[in-house]
Each structure stands twice: as structure tokens, then as C-alpha cells.
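Participant: take this sequence and fold it.
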Amino acid sequence: MPSMLRAALSVVPFPRPSTLPEDTLTSTAVVDRAHLARYQRVCGFRLSDRLPVTYPHVLGFGLQLDLMTRRDFPFPVVGGVHVANRIEQTRPLTADDVLELAVHAQDLRDHPRGRQYDVITTASVDGAVVWRDVSTYLRRGPSAGPREERPAREPAPGAPPHATWRVPTSTGTAYADASGDHNPIHTSWLGARLFGFPRPIAHGMWSKARCLAALEGRLPDVYTVDVSFKLPMLLPATVGFTWTGREFGLRDARSGKPYLAGTVTR
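Facilitator: Model prediction:
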């Protein structure tokens, strides 16, 4: 059964465990250069045999979905919110590298708005881990965590952005085709409305990749990049990109609403 169909069926109620599965799922990924080029175009990277640091996340997405749609996973995958992503790269990767991928989940914990957990994806070459991805998801609902303090409203930035981008509605479908993430909140007006959005929203990992594409040539070979996904980006959108040394961000060009905040660490 295709993973996205299993994802849709995961909302059907059935008894679920209260803990994350301990299994690790594995697969081998050989880079398809045509697919790599399609991903690079959608995200704004230069066409090259060098893999964008976000590209192995796409190669591992099928494994991630396989894990989160299992019957022994404590939550349906539909309704989970991707709130943060951290990627560590220990050396540049190229299309010639054969990647051994491994995915597992860990650290189920309380959050003021529900429960959080991490899905860890690693890529190894010749037995050595060279890339690691931590995707943090929030499942809204009751929690034993501390009372949530309402954050102060972030003011619109005073300085103009370094770049302004128009993001068409077609970005959702184009990135879904390149990444395999066909969640209807990104690709369908009806699907978005069923989950409370007036229009489709951009994929968070597209936003991260687009920001890093804007920094090509400025990033070191070995680094860690963290992002927090803030507010959903309704499509179409006009966004402002800012970069200040090791920090970057993406905001609505008119209102200043934050979509993403990130940090690059050597």
C-alpha cells in the first residue's frame, strides 16, 4: 500500500501504544541525477552533482513515512506538525555517493500544547555516518507539561530583506513531486481547508532548502543548520529573506510575520 494512502488511513481510530517503536528502518539510496536536478530547480539550488544538505532528507522521506504510518506508532501521521529540523553534515556529499539510510524515532516528551517526538534519519557512506537529520514533530492535545506562556508578538523587521521572493501556489505541487511529500495541505485547496487553512501552505522543508539555496557559496563544507518553523506560509506568498552572519530568516514581505528562523554553525 502506498505510504501516502497509509497516511490517510492512519486517522481511522484503533488502539495505539503509548510509546514510540524501537525499530530502525533501513534502505540504500542511489542518487538519480534527473531527480536531483528536479529537486535543485524547485528549491533554487544550482544544478550540480553536489547534494544540497537537505536532499538526503528527501531520500529518507519514504522511510520516515513508513515508520510513522505503522500501527505501533503512537499517533496518526495526519495532524502532526513539523516544528523544527536540524541537519548535521560532516563532509560534502555528491551524486556518486551510495547512501545507507536509517530512520528511527525517539524522545517522546510533553509539550505545553501536546506531545513532541523526534524522527532521526542518518546517511552513512562506507560504514561511516556523514549526515544526520532530526525532525521534531508536535502532536497537539492534552499534556502534563507546564502551562504555555503566550509569546510576545514579533515585530516586523526594521531593515529591508536581503532578497524578496514570490512563491506561487504551484510550489506546493512541484515540491511534493520532487520530495514525495504529497500531504494535501500543501497541494490542494480542499485538503488545506479540511485542516483549517484557507489556502495550501508551503512545505517547511522547501522553505529551509530555499533559504540554503540563497546561501550557496557562503556555507562551509562541514556544518550544522537548525531551523524552527514558525507560522504557516499560505500560497501564493511574497516573502523576505534575511541573513546576518550565522542566522537567517524568512518573513512575509508585507506584514513581517515570521515563517522560519534558522542558524548555521560550523
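
Participant: from here on, contacts and neighbour counts on C-alpha atoms
Facilitator: OK.

Participant: report the buried residues of stretch 47-59.
Facilitator: Across stretch 47-59, burial judged by 16 or more other C-alpha atoms under 10 Å covers Leu51, Pro52, Val53, Thr54, Tyr55, Pro56, His57, Val58, Leu59.

Participant: report the central residue of the protein.
Facilitator: Met205 (3.4 Å; C-alpha atoms, centre = their mean).

Participant: residues touching it, list them.
Facilitator: Met205 is in contact with Thr54, counting by C-alpha atoms under 8 Å, 6 or more residues apart in numbering.

Participant: so after whatever helix or strand it lives in, what's the next helix or strand?
Facilitator: According to DSSP states H and E, Met205 maps onto helix 204-214. Where DSSP H and E defines the elements, the next helix or strand beyond helix 204-214 is strand 223-229.

Participant: now the second one, please; I'll put the structures next to each other:
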Amino acid sequence: MGVVLEFDEPPVVSLATVAMKRASKHTPGAPFPHIEARARRLLPNPDAYARICGFPTTDPLPVTYPDVLARGLQLAVLTHTDFPLRLMGIIHTEQTIEQRRAIHPTEALAGRAWVEGPRVARKGGEFDLHTLISAAGEDVWHGVTTILSRELPGDGVKRPHPQEPSWNATRSVVWPLPADLGRRYSAVTGDYNPIHLWPVTARLFGFKRPIAHGWWALARCVAELDTDVPANCRIHARFSSPMPMPGKLCFAAGPMASGGHAFALRRKDVCLSGEVRPG
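Facilitator: Below is the predicted model of the structure:
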């Protein structure tokens, strides 16, 4: 069964705890130990998040917000002494969200978080951070966050990109990326990865400038899609290149022949691409 951490509400994990997390021994090829954190009660407060991501500050909850609700559970798992990696400098590479129905802030919500992996990637090792949200015992939201750690050995093999769905853009808009966006988003969500904060902290991990949070970029895309995102939906996104701040991003979206909508964010190249489909 491994380690199961039980909480009434998600714990507050300090930035110092995250920063001081040290790597421990991990046998190459072996799975991570099972570490799971559970909270019996989640208390939504989505207004500041909705504003910074472009959602309306009204019921129901933004479809990307449950990840923020469970942030304390995620950090409890990732900072546990049995988890073998440091958190500083990890990179969000892929995201899947499955929401069964609209979630309302007045509901009795509970949450779980755990990790699975790792698996070898080109530039390190990847693992999946799972987040499950339930309402009165009914599972209503499941997120899988795929994360790259360069602490783990990579194999140097360039893998083919998955085939993109066929679609044509029917709308586009340019968004500014202010220099302080990462710091403001961190203050709202508690995600203080230094690659998003200041030039000096980003350079410690190989980036010339701080880069935008993948979760912010995905949430901003979903907010822009608005009514094209059904309450019962599946969202999948891939992060292919950094989004340096300050700067600009071009958002484009359009319907797919197979149903649902595709979207992309570009600078010179694609930074993020994804699809929203009915659940």
C-alpha cells in the first residue's frame, strides 16, 4: 500500500520546504514508492484564480481550478521523504483533465493525489502526478500532470510527435506575457517553481528568462474557448517549448473534424497544443 497521508484539509506546504527537498536514492528502472495524500474537505476560493486566467468569477468552478484546490496534497506527496526527486526545476510537459460534470463551490469536495512512474524520456525521466476530486463520494474530476525531471537519466532518443488532429483556426488573439505574470500566478496558486519567478532564479535551471506556468497557459486557453468547453469534457495538452516572460503569445483555435475543438499557443514555434472533447 505504501504511504497514505490523511488530512482534514490540504496542508500548507511552505516554499522553504519545497526548496529544501533533497533527492534520495532511487534504483534505475524501479517504480517510485506509492505515496498518496488525501483530504476530507476542500474549500474553493476561485475568484483570484479566475481573474488571472480569464475565467468569469461565477459558478461553476473553472475546469482547470481543481488542480489548485489539491495543490497542498500534491506538495505533500512530492516533498515526502520517500519521494526520490527534488522539486526545484521540474518541468510540466503534458496535461490531461477529465471532468464528468460541472463542479460547484458549495459542494462537499474531497481530494486525493499520488504519483506513478518514472519512465525514461529523451532529456531525463518523466512521471505522472494524479489528482482526483470527489463530490459527496462521486468522482467528478481527474487530472494527470506529466512532469520531466532532469535528475533522472535520459536516453537521448528523440521520439516522434503524436499525430495532431486535423483542424483549421477559426479565431485567434494575441496575449501579452507581463514580466511579473509568473510571480502573480504563483501567489494565487502556491506554485513557486523558480523557473517562473525571476531571471536570476530561472537561470539556475538553464532558462535565460523566467517562463510562464504551463498550468496558467492551459487555463488561459480553456477560458478563451469559453462555451466550447462542455461541463462533461476531456482536455489534453502538450507543452513543447518554453514561454519566456516578458513576451507575447498567439492563441488560435478551431473545430476538429472528429468533434470538439483544438487549440494552440505560438511564439515563433508552437509552445502548447491541445484538444477539448466531450466526455
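
Participant: ok, back up a step: mean distance, the helix holding Met205 of structure 1 to its aligned residues in structure 2?
Facilitator: Here the mean offset of helix 204-214 of structure 1 against structure 2 after fitting is 0.3 Å, by mean C-alpha distance after the TM-score superposition for structure 1.

Participant: now the angle from that helix to strand 223-229?
Facilitator: 130 degrees (axes from the mean of the first three to the mean of the last three C-alpha atoms, to 10 degrees).

Participant: whereabouts in structure 2 does helix 204-214 of structure 1 align?
Facilitator: Alignment note (TM-score structural alignment): helix 204-214 of structure 1 is matched to residues 214-224 of structure 2.

Participant: now stretch 113-133 of structure 1
Facilitator: Going by TM-score structural alignment, stretch 113-133 of structure 1 sits over residues 123-143 in structure 2.

Participant: so Ala252 of structure 2 is in contact with Val270, correct?
Facilitator: No - if you go by C-alpha atoms under 8 Å, Ala252 of structure 2 and Val270 don't touch, sitting 10.6 Å apart.

Participant: more crowded one of those two?
Facilitator: The neighbour comparison of Ala252 of structure 2 against Val270 (other C-alpha atoms under 10 Å) goes to Ala252, with 21 against 18.

Participant: would you mind measuring from that one to Arg266 of structure 2?
Facilitator: 8 Å (C-alpha to C-alpha, to the nearest Å).

Participant: helices along the stretch 51-200 of structure 1, start to end?
Facilitator: Ranges of helices within the stretch 51-200 of structure 1 are 55-59, 61-68, 170-179, 184-187, 189-194, based on DSSP state H, counting those that start in this stretch.

Participant: looking at the ones you listed, which is buried most?
Facilitator: Counting by mean count of other C-alpha atoms under 10 Å, helix 184-187 has the highest mean neighbour count of the helices of the stretch 51-200 of structure 1, with a mean of 24.

Participant: which residues does the alignment partner in structure 2 of Phe229 of structure 1 contact?
Facilitator: Residue pairing (TM-score structural alignment): Phe229 of structure 1 is matched to Phe239 of structure 2. Residues counted as contacts of Phe239 of structure 2 (C-alpha under 8 Å, 6+ apart) are His92, Thr93, Glu94, Gly214, Cys271, Leu272, Ser273.

Participant: follow-up on the earlier one: need the residues touching each of Ala252 and Val270 of structure 2.
Facilitator: Residues touching both Ala252 of structure 2 and Val270 (C-alpha under 8 Å, 6+ apart) are Ala264.

Participant: pretty sure Val12 of structure 2 sits against Gly72.
Facilitator: Yes - the criterion here is C-alpha under 8 Å, and Val12 of structure 2 meets it with Gly72 at 5.7 Å.

Participant: sorry, back to before: can you list the helices of the stretch 51-200 of structure 1 in a markdown table and add distance to Leu93 of structure 1?
Facilitator: Below are the helices of the stretch 51-200 of structure 1 laid out as a markdown table (distance: least, C-alpha to C-alpha, whole Å):
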| stretch | distance to Leu93 of structure 1 |
| --- | --- |
| helix 55-59 | 9 |
| helix 61-68 | 18 |
| helix 170-179 | 18 |
| helix 184-187 | 29 |
| helix 189-194 | 35 |
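
Participant: perfect, I'm done here.
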